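Undergrad: could you look at this predicted model? Sequence included:
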Amino acid sequence: MPQTLAVPQSAIRASDAPTTRSRDSDHGLEDGKLKDTQEMSEPRPGTWDMDDQYGPVVASYTRAEFIQDGALFEIPPKLASDAGFEVPLLITAAAQGEFVAGTDGGEDERLRTVLSAVARAVARAPANEVCFVVPAEDLPTTQASTGVDRLLAITEPGDTGELVMTLMLPHEM
């Protein structure tokens, strides 16, 4: 049975989010001088109001919408589990085209190779890492390969806050 890889939940705790400033501060300025960061307000425990940092959300695009539009593909849970992953895995259309796609019937084997390479990168990384780099020499090539030099595996919250891992090309980050 393969070793099970679990990405640390601490990577997405609300307490790890950047500190926020109160709205009545002018981005940390007081009398034209930058306030000491120690004086800026701390986020409420367990929360992080993005409006305080960035303003109101003007548009959003969920992971489910990316999947529906064909920009992301879900990796079958059985393949992810066989590679030792406990979290849902997704791969971008560009990364799938670069390292998995083909017309020769070898897509499943190339996907298994990609997942094995990602599992090795996760195993080598520090305990609290959230971004894993997989060198191209560890990955299969496809007929449509463009010479990308690496694959990134990013752990982040999904649409409902669950931990997911997305495999993507560097320019997609």
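TA: On my side now, so go ahead. Nothing here was measured: the structure is a model prediction, and the numbers come from that model.

Undergrad: can we go C-alpha only for contacts and neighbour counts from here?
TA: OK.

Undergrad: could you pull out the strands in this structure for me?
TA: Here the chain has its strands, by DSSP state E, at 29-30, 33-34, 72-74, 89-92, 131-135, 150-157, 163-168.

Undergrad: possible to save the ones you listed as CSV with mean neighbour count and distance to Asp82?
TA: Converted to CSV, these look like this (neighbours: other CA atoms under 10 Å; distance: least, CA to CA, whole Å):
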stretch, mean neighbour count, distance to Asp82
strand 29-30, 11, 53
strand 33-34, 10, 52
strand 72-74, 19, 15
strand 89-92, 22, 12
strand 131-135, 19, 19
strand 150-157, 21, 17
strand 163-168, 22, 15
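
Undergrad: for Ala80, find the nearest of the ones you listed.
TA: Minimum separation from Ala80 across the strands of the chain (CA to CA) falls at strand 89-92, 6.8 Å.

Undergrad: other SSEs contacting that closest one?
TA: Applying 3 or more CA pairs under 8 Å, 6 or more residues apart in numbering; DSSP states H and E, one finds that strand 89-92 makes contact with strand 72-74, strand 163-168.

Undergrad: Throw those into a markdown table and include distance to Ala119, thanks.
TA: What follows is the helices and strands packed on strand 89-92, written out as a markdown table (distance: least, CA to CA, whole Å):
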| stretch | distance to Ala119 |
| --- | --- |
| strand 72-74 | 17 |
| strand 163-168 | 11 |
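
Undergrad: let's have the strands of the chain in a markdown table, adding distance to Ala121.
TA: Below are these laid out as a markdown table (distance: least, CA to CA, whole Å):
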| stretch | distance to Ala121 |
| --- | --- |
| strand 29-30 | 43 |
| strand 33-34 | 41 |
| strand 72-74 | 20 |
| strand 89-92 | 15 |
| strand 131-135 | 6 |
| strand 150-157 | 9 |
| strand 163-168 | 12 |
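
Undergrad: okay, pairing it with this:
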Amino acid sequence: MESPDILARIEHDLSVSDDAMRSIPAGSTAAGPEPFGPLIDAYTRADAIADGTLVAVPEPVAREAGLRAPVAITRAAWSDCVEWGDTDSNRQTPQDEEGRLWDVLFMTAFAARRYMRTTFPVELYRVPRGGRARTARPTELTCRLHRGDASEDVITISLPDED
């Protein structure tokens, strides 16, 4: 228990502001007030996968390529580097999505070991879709190692200009 002398000094000490001894006000957190008010809505990684903004990579395929965390690829990166159908094979050169996905994942694992950072470039060759190209051309993706919805480690592969 504090002595009455200490309490008297605090109450009469003019250098201590009136609100210095108050509890945390309503609408605030221990770290401080919520600067923009309470959270109204959040767009999670699971939401992005559900609506197709991100394409989830099957875990066994990612593990086989050497990636130990859940992997998702943005729809734009998927369209550019993975997506391939019979029409593409007939028009350009025979390939399939499994092989193109493997190339992206293998080169991502290779780049992760090379750069050892949380964000790094992934350089690879792929035949561009939708044209007449038959030979692979260089392209670059970006890989981010970060926390997912439940603070688990996750990997997101995107085009360099995507957030």
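TA: Looks like it arrived, so ask away. All values reported here derive from a predicted model rather than from experimental measurement.

Undergrad: TM-score for these two?
TA: For this chain pair, the superposition-based TM-score is 0.65 by TM-score structural alignment, normalised by the length of the second structure; 120 aligned residues with a CA RMSD of 2.5 Å.

Undergrad: so Arg150 of the first structure makes contact with Phe132?
TA: No - between Arg150 of the first structure and Phe132 no contact is recorded; they are 10.1 Å apart, counting by CA atoms under 8 Å.

Undergrad: what residue in the first structure is paired with Ser151 of the second structure?
TA: Under the alignment (TM-score structural alignment), Ser151 of the second structure maps onto Gly161 of the first structure.

Undergrad: do you know how far its match is from Arg63 of the first structure?
TA: 11 Å (CA to CA, to the nearest Å).

Undergrad: more neighbours, the two?
TA: Using other CA atoms under 10 Å as the criterion, Gly161 of the first structure and Arg63 rank with Arg63 on top: 17 against 9.

Undergrad: distance from the longest helix that the second structure contains to the first structure after superposition?
TA: In the second structure, assigned by DSSP state H, the helix with the most residues is helix 97-115. Overlaying the first structure shows helix 97-115 of the second structure at a mean distance of 0.6 Å from the equivalent residues (mean CA distance after the TM-score superposition for the first structure).

Undergrad: tell me, that helix lands on which residues of the first structure?
TA: Helix 97-115 of the second structure covers residues 107-125 of the first structure once aligned (TM-score structural alignment).

Undergrad: buried stuff in the matching stretch?
TA: 107, 110-122 (16 or more other CA atoms under 10 Å).

Undergrad: dump those into TSV; add distance to Thr155 of the first structure as well.
TA: Formatted as TSV, these follow (distance: CA to CA, whole Å):
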residue	distance to Thr155 of the first structure
Glu107	24
Arg110	22
Leu111	18
Arg112	19
Thr113	19
Val114	16
Leu115	14
Ser116	17
Ala117	16
Val118	12
Ala119	13
Arg120	15
Ala121	13
Val122	11
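
Undergrad: and those, which is closest to Met50 of the first structure?
TA: For those, the residue nearest Met50 of the first structure by CA to CA is Val122; the value is 29.6 Å.

Undergrad: now do the closest one against Val130 of the first structure, distance only.
TA: From Val122 of the first structure to Val130 of the first structure the distance is 9 Å (CA to CA).

Undergrad: again with Phe66 of the first structure
TA: The spacing between Phe66 of the first structure and Val130 of the first structure, counted by CA to CA, is 21 Å.

Undergrad: now swap in Ser145 of the first structure and tell me
TA: Per CA to CA, Ser145 of the first structure is found 26 Å from Val130 of the first structure.

Undergrad: compare these two (neighbour count), which wins?
TA: Neighbours were tallied for Ser145 of the first structure and for Val130 using other CA under 10 Å; the higher tally belongs to Val130 (19 against 14).

Undergrad: buried set for stretch 46-62 of the second structure?
TA: Buried, per 16+ other CA under 10 Å, within stretch 46-62 of the second structure: Ala48, Ile49, Thr53, Leu54, Val55, Ala56, Val61, Ala62.

Undergrad: which residue numbers in the first structure go with that stretch?
TA: Counting by TM-score structural alignment, stretch 46-62 of the second structure corresponds to residues 64-80.

Undergrad: how far does that stretch stretch from start to finish?
TA: 19 Å.

Undergrad: list the residues that contact Pro88 of the first structure.
TA: Glu74, Ile75, Pro77, Ala80, Leu163, Val164, Met165 (CA atoms under 8 Å, 6 or more residues apart in numbering).

Undergrad: repeat that for Leu79 of the first structure.
TA: Arg112.

Undergrad: surely Ala76 of the second structure touches Asp161?
TA: No - with contact defined as CA under 8 Å, Ala76 of the second structure does not count as touching Asp161 (10.4 Å).
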